[in-house]
Every structure is written in C-alpha cells, then in structure tokens.
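**Student:** Quick one: sequence plus predicted model below, questions after.
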Amino acid sequence: MVDHARAKKLAKRISTIVATAIELEIKDPRLRLVTITDAKVTGDLRDATVYYTVMGEDLNTEPDFQGAAAGLEKAKGVLRTKVGAGTGVRFTPTLAFVQDTVPDTARHMEELLARARAADDEVAKAAATARHAGDADPYKTADHDGELQSETSGDDD
C-alpha cells in the first residue's frame, strides 16, 4: 500500500540529510557550490530522486555541471549510507541525482515576461497617438425629417 504522506516526509528528510552531508562531511571540491533543492521518493520507498542546482564561482562564471554530476556520482555510496543511518527505514532507498531545471525555467519565464512588457509598452505608445480610420462616430441615425445625423449630435427638438 502506498503511503504518500510517508513518502513526502521521507523525501524531505533525505534532502536534509544529503544537503547537510554535502556541506559538512563530503570534502569533494566539485560539490562546494552544489545546492540540494528537492527530493522525491517512490511510493514503495525504494528509490529516491534528489534534485540539485550548481552555482558559479561568481556571476560571470559558468557553473561546472559535469564536475558536480561526477562528484555526486562518486559520493553516492557515502550519501546513501548517511541516508540509511539518518532515516532508520528498513530498506535504504537508492539515490539518483538529477539537475534541477526550475531556476533556468524561471529565468526564461522572466525573459519572456520582459519581452511581453516591452511589446505592451510599444502598443500603448502607438495607441496614444492613434486616430480612428473613419468618422469618430460611425453610427448614423435618421432624425424626424428623415435626414441622417450622428447619434451624438446633441440636437434636441
């Protein structure tokens, strides 16, 4: 029987254990700028997927994604041992590390929103100086004598 609440609780605990171990216990310099963002555990509690992001040394430096992936793969056994000791479950889940694409997706969405705002500003500027193609009031009505006049002409009889 699948217990989703238990799987979520275990996933949260696994992400905490792995993040703490990477920060304090694993001495691999490739993992220095790795941040654990999330973890998911299957319903049978046998497999865990740990999501991570990698930062650059500074804003102008590209992150070392391959180095971080290799470092996590090398530390997988130690991290699984830490997870087993820290969770106390009968079967320690296998760990799979997946690069989290949420920050990249968020940055892409921000770029799209900025382009949409710029397009909206251009449309607003064009609309401010725009004029009607024909008469300002294209709807004509007949007065009492049968002559056509505008509805907004204001002639009161």
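**Tutor:** Nice, thanks for sending it over. Note that the coordinates shown come from a computational prediction; the quantities given were computed from them, not determined experimentally.
**Student:** going forward, measure contacts and count neighbours with C-alpha atoms only.
**Tutor:** Fine.
**Student:** can you tell me which helix in this structure is longest?
**Tutor:** Secondary structure of the chain read by DSSP state H shows that its longest helix is helix 102-128.
**Student:** following that helix, which helix or strand comes up?
**Tutor:** As assigned by DSSP states H and E, the chain's next helix or strand after helix 102-128 is strand 140-142.
**Student:** Return the distance of the helix or strand hosting Ala21 from the chain's centre.
**Tutor:** Assigned by DSSP H and E, Ala21 belongs to helix 4-24. In terms of CA atoms, centre = their mean, to the nearest Å, the centre of helix 4-24 is found 21 Å from the chain centre.
**Student:** Included below, for side-by-side comparison, is a second structure:
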Amino acid sequence: MPQEFSRTERVADYLQQELAKLLLHSVRDPRAEFVNITAVDVSRDLRYAKVYYTKLGVESAEAATDVTRVLDKAAGFLRTEVAKGSSLRTVPKLTFKFDESVGRGRHMEDLLGRARASDALRGNEAEADDS
C-alpha cells in the first residue's frame, strides 16, 4: 500500500507549522511581525528547505528585501529551535523567499473586478439602446 504523503511533504508541513509558531512567539524583531509562512519546499535529501512567506502590507519582493534579510539572519536560531522541539535527525537549512503569488492573485482579482464592472456597464448601455 503506497504512503499517502511522502516524508518530504510531512517534514515540509511540520516545518511550516513550527516556523509559524516561532515567528509569532520567539522572533522579537519588529520587521518580522505579521509574517505568514505560506509554503515550505524541502529537498529530497531533507538538507535544504525554501520557506515562502508573505507579510501584511507588502506586495512585491523588492519591498520585502529587508524582511527577507531579517528572516535569513534568524534562520540559524529558527533551525536550532525546531531541532530542540522535534525528533528529526537533521533539520534542513532554511532559506526564505517572498511569495509573490498572493500579490499576483490580488492583482488578478482587481482586473477581473474591473472587467465585470465594464461588462455590466456595456450591458446597461445595450439595454438602453434597445429601448
């Protein structure tokens, strides 16, 4: 019977939960406030993990460079804390990346809203012309 989830997926889920807790309770830098961990990609050998995050009010990777720098600086501390609270033989080396998909999603939703409003306006004009 095949496993429902691979080990890398289980480790990624565990890291996502633990890092979110640690950022909320243990990291004291104000630049790391309101950071949300959106995903974690763990390499097949479990040595490296890319941690994707968003921050409230930050829409682009350029604006998040300062936050990324802070998180990269705290990576050693976070890795140590995860190791203390887990039974993992080795904890992956953490690198942080800003997740731009949330900002792109908001932009697409805005464009769709504008298109719907434009279509509704055209529909009202067409009904007025038919009368």
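**Tutor:** That came through, no problem. As the structure is a prediction and not an experimental result, all values here were calculated from the model.
**Student:** what's the TM between chain one and chain two?
**Tutor:** Once superposed, the chains reach a TM-score of 0.80 (TM-score structural alignment, normalised by the length of structure 2), with 122 aligned residues with a CA RMSD of 2.0 Å.
**Student:** After the helix holding Ala21 of structure 1, which helix or strand is next? Please name it.
**Tutor:** Later in the chain than helix 4-24 of structure 1, the nearest helix or strand by DSSP H and E is strand 34-41.
**Student:** ok, back up a step: what's the spacing between the longest helix of structure 1 and its chain's center?
**Tutor:** Mean-position distance between helix 102-128 of structure 1 and its chain equals 17 Å (CA atoms, centre = their mean).
**Student:** That one against structure 2, how far on average?
**Tutor:** Its aligned residues in structure 2 lie a mean 1.6 Å from helix 102-128 of structure 1 after superposition (mean CA distance after the TM-score superposition for structure 1).
**Student:** can you state the direction angle for that helix and strand 34-41?
**Tutor:** Angle between the axes of helix 102-128 of structure 1 and strand 34-41 is 100 degrees (criterion: axes from the mean of the first three to the mean of the last three CA atoms, to 10 degrees).
**Student:** quick one on the thing from earlier: residues in contact with the helix holding Ala21 of structure 1: which ones?
**Tutor:** Contacts of helix 4-24 of structure 1 with the rest of the structure, by CA atoms under 8 Å, 6 or more residues apart in numbering, involve 31-32, 35-43, 45, 48, 50, 79, 82-83, 86-87.
**Student:** Same check on stretch 96-104 of structure 1?
**Tutor:** For stretch 96-104 of structure 1, the external contacting residues (CA under 8 Å, 6+ apart) are Thr37, Asp47, Ala48, Thr49, Val50, Tyr51, Tyr52, Thr53, Ala69, Leu72, Glu73.
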